[in-house]
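In: show me the folded form of this:
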Amino acid sequence: MDKEIETLLEMVKSANRKPFWQSTPQEARSGPMLMALLFGDAPSVERDESFTIPSSGGFDLPVRLYVPSANPKGLIVYFHGGGWVIGTVAGYHPFTATLANRTGCAVLSVDYRLAPEHAFPLPVDDALAAIRWGASPAAAKAIGHEPPVLVAMGDSAGGNLATVASRLHNASSPARRVDLQVLAYPVTDHRFDTGSYAEFAEGNLLTRNDMKWFWDHYCPDTSKRSHPDASPMQARDLSDSPAALIVTAGRDPLRDEGEAYGQRLKDAGVPTEVVRGEGLVHGFLAMINYAPSAGRAFETMAAAIGRVTAR
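Out: As a prediction, this is how the structure comes out:
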């Protein structure tokens, strides 16, 4: 573990902050996220703009589009983390601006509806609407040319939405498929019985009780949690999923389910790479300018996107 992460864990422990699972959603949203505390200032991007796209129930879905150059190499549709309860496009602005510059791709950052006000499946509806927009002529018009590569990307709960929405989109036999999914420490199952859940139940930023709290808000009807659009690990057929890179954190309750999901994708014939970030904790994308190992994990993701855009 990097000394910077060790220091961070000690700081969190000594701060004695109120955990998510003892908070209301409003209280959880009011505190600063790791991105604001650790990432640093956002870099400038050649062009970015905010607008809305249509989603289910007449909802106008807010998004922010980053265009790093006149001819971006592709389009990344990005879904932020936060357990489906917290997190915003504005809060992720430093990261998504960095992602656009580093990969040379346009990035569409999605402010999907949050639970408990908008529980499952509404966030999935928003994620699918964003992917479909990214595959449409409207995206090419907004970007300035048709992006040759379409990537779905997200972290934590956003990784869950990215993989579900990209599978649903590709399964619909669209004219434009998702080419790659990049998932950072994704939520893939609703059960809390893996070895990493037992080993890292406490003390590494995200706890088992926190995840139970997130699931209780996102999908309060426990009978629906095995639905493959909530828990993609439970899908019978993953063969429509795009090629995948999954990067897990070695000290994360979600580690084992992310890696097991990668194996399920491989078993379905989906080209998949699974990389474990040893010593990393949940939320490490906020730490790429803070801890060297987090920076290396991000470079692994950028390199995978670079290989697809170079074809």
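
In: contacts, neighbours, all on C-alpha from now
Out: Fine.

In: show me the contacts for His169.
Out: Leu128, Ile131, Arg132, Arg177, Val178 (CA atoms under 8 Å, 6 or more residues apart in numbering).

In: now do the SS call for the nearest residue to the first one once chain neighbours are set aside.
Out: Spelled out, it's Leu128. The shortest distance from Leu128 to any non-neighbouring residue, by CA to CA, 6 or more residues apart in numbering, is to Ala165 (4.7 Å). Under the three-state scheme (DSSP: H, G, I helix; E, B strand; the rest coil), Ala165 adopts helix.

In: any idea how far Gly74 is from Ala165?
Out: 18 Å (CA to CA, to the nearest Å).

In: would you map the strands across the stretch 101-250 of the chain?
Out: 106-110, 150-155, 180-184, 243-251 (DSSP state E, counting those that start in this stretch).

In: what's in contact with the first one?
Out: Spelled out, it's strand 106-110. With CA under 8 Å, 6+ apart, strand 106-110 has contacts from 61-68, 72-80, 89, 96-97, 99-100, 127, 130, 134, 143.

In: before we move on, the earlier item: residues near the residue nearest to Leu128, how many?
Out: 26 (other CA atoms under 10 Å).

In: for Trp84, see how far away it is.
Out: Counting by CA to CA, the gap from Ala165 to Trp84 is 15 Å.

In: before we move on, what about Tyr185?
Out: Tyr185 is 14 Å from Trp84, by CA to CA.

In: and this one, so I can compare the two:
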Amino acid sequence: MSVAFSASAVIPTPTPAPAPAPAPSWSLLLRAKALRQAASVSLGIQHYTTPIAPSPSLTEYIDSAIGSSPATKCIRLDIYHPPNTPTENDNEIQKRPGLIVFHGGGFVIGQGTDDSRFAQAAMDILGCTVFAVSYRLAPEHPFPIPVEDCLSSIIHIIQFENARKYGIDNEKILLSGFSAGGNLSFSALNILNSPNDCDQYQYNIPNNLPKIKGIILFYPLLNYSIRREDKLKTISKPEYGLPTSLTTLFDSSYLPNAIERGIDRKEIRISPGLASDILIKELPPVFITLCEYDMLRQEGIDFIHRLEGLGKDVKWSEVKGEKHGWDKQPSMWIKPSIMEEYTKALNAAKEWLDGEL
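Out: This next block holds a predicted model:
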């Protein structure tokens, strides 16, 4: 039997598949907790390889007093003191610098002690006291809570009475952050440098805070407005990029229902690299470490070029043949490149501090 087709017949256009529904909050939370446990075990093994990572000299909990979700004793500070740390009772002027570090983990996993090896390197090279900040995590605490926790921690540490208690000079404070922590440290610094814009966030920033002397960023997320799939296209080996299942968990947890909540991903608390030229010119010296096979590499390169174009003091390094978070990957031995790159960044910071003497 033959079938005749009319010349005017219209072939129906296939209906596109509906977009997948966002994961329910309980599912995000279960996945996040499982991932945190796995990451903790992995880094715990790495920390016991030779040389053994240092333990904090002191751990304390401070309030988050800035922003939308203030809470008491919700931010953990793991404090690493080098030998001969001055105390608030010393008569001599405090000379020790302070370094505030924000861990990575996609705003969902991680804790301050993840960066204990970096803390050791900083104590060795800078003779500084290191404050590793464990901010509240998504999905339980989505944007803007992690930014506000980091801002609260900086303000707490840099205020004179607290700096004196910790034995540091609040005129010699550096910031650092890894991945999401780089985003948070930079976002918090933008807020500190733009007090006239704080009214829109309803932040009560103390007056006359000392300026931050420099910021060290490791493979930071600087531009959240670029889609993850587009970021993957910028690296020569996209198979080395973070898996979609992981980045989807991170993004869905940190920015849940972003469109419904009216969240603009270009906002400077989310994409600090998109801050205005006026605000970028307020930045202290910057050092950025990037990884060759990282989906965040290109936005880092673009930001470096922008800083250079504005005449800012910026130095950078690229870890060849490595992917995002190369220094946190599970291993029974420590890659030589880890301490090499930490040393490059911290030597730059030493120059910033020495320039103040």
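
In: just give me the match in the first structure for Leu189 of the second structure.
Out: Aligned by TM-score structural alignment, Leu189 of the second structure pairs with Ser166 of the first structure.

In: biggest helix in the first structure by residues?
Out: helix 292-309 (DSSP state H).

In: matching residues in the second structure for it?
Out: Counting by TM-score structural alignment, helix 292-309 of the first structure sits on residues 336-353 of the second structure.

In: the matching stretch vs the first structure, mean deviation?
Out: Stretch 336-353 of the second structure, aligned to the first structure and superposed, deviates on average by 1.5 Å (mean CA distance after the TM-score superposition for the first structure).

In: what residue, apart from its backbone neighbours, is nearest Pro256 of the second structure spatially?
Out: In space, Pro256 of the second structure is closest to Pro142, 7.4 Å off (CA to CA, 6+ apart).

In: Lys211 of the second structure too?
Out: Glu171 is the one closest to Lys211 of the second structure (CA to CA, 6+ apart), at 6.9 Å.

In: ok, now which ones touch the residue nearest to Leu128 of the first structure?
Out: Ala165 of the first structure touches Val124, Ala127, Leu128, Ile131, counting by CA under 8 Å, 6+ apart.

In: could you do Ala71 of the second structure as well?
Out: By CA under 8 Å, 6+ apart, the neighbours of Ala71 of the second structure are Asp63, Ser64, Ala65.

In: if we can go back for a sec, among the contacts of strand 106-110 of the first structure, name the ones in strands.
Out: Leu61, Pro62, Val63, Arg64, Leu65, Tyr66, Val67, Leu75, Ile76, Val77, Tyr78, Phe79 (DSSP state E).

In: residue in the second structure matching Val270 of the first structure?
Out: Checking TM-score structural alignment: Val270 of the first structure goes with Lys312.

In: ok, that match touching Lys281?
Out: Yes: if you go by CA atoms under 8 Å, Lys312 of the second structure and Lys281 touch, sitting 7.0 Å apart.

In: surely Thr72 of the second structure is in a strand?
Out: Yes: applying three-state DSSP, one finds Thr72 of the second structure inside a strand.

In: which residues are in contact with the closest residue to it other than its chain neighbours?
Out: Leaving aside its chain neighbours, Thr72 of the second structure sits nearest to Asp63 (4.3 Å; criterion: CA to CA, 6+ apart). Counting by CA under 8 Å, 6+ apart, Asp63 of the second structure makes contact with Pro70, Ala71, Thr72, Lys73, Cys74, Ile75, Ser152.

In: name the element Asp63 of the second structure belongs to?
Out: Counting by DSSP states H and E, the element that carries Asp63 of the second structure is strand 58-64.

In: so which bits of that strand are buried?
Out: Ile62, Asp63, Ser64 (16 or more other CA atoms under 10 Å).

In: would you turn those residues into JSON lines with distance to Pro336 of the second structure?
Out: Formatted as JSON lines, those follow (distance: CA to CA, whole Å):
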{"residue": "Ile62", "distance to Pro336 of the second structure": "35"}
{"residue": "Asp63", "distance to Pro336 of the second structure": "38"}
{"residue": "Ser64", "distance to Pro336 of the second structure": "37"}
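
In: quick one: the residue nearest the centre of the second structure from Leu30 of the second structure, how far?
Out: Against the mean C-alpha coordinate of the second structure, by CA atoms, centre = their mean, the closest residue is Gly181 at 1.3 Å. Distance check for Gly181 of the second structure against Leu30 of the second structure: by CA to CA, it reads 22 Å.

In: much appreciated, bye for now.
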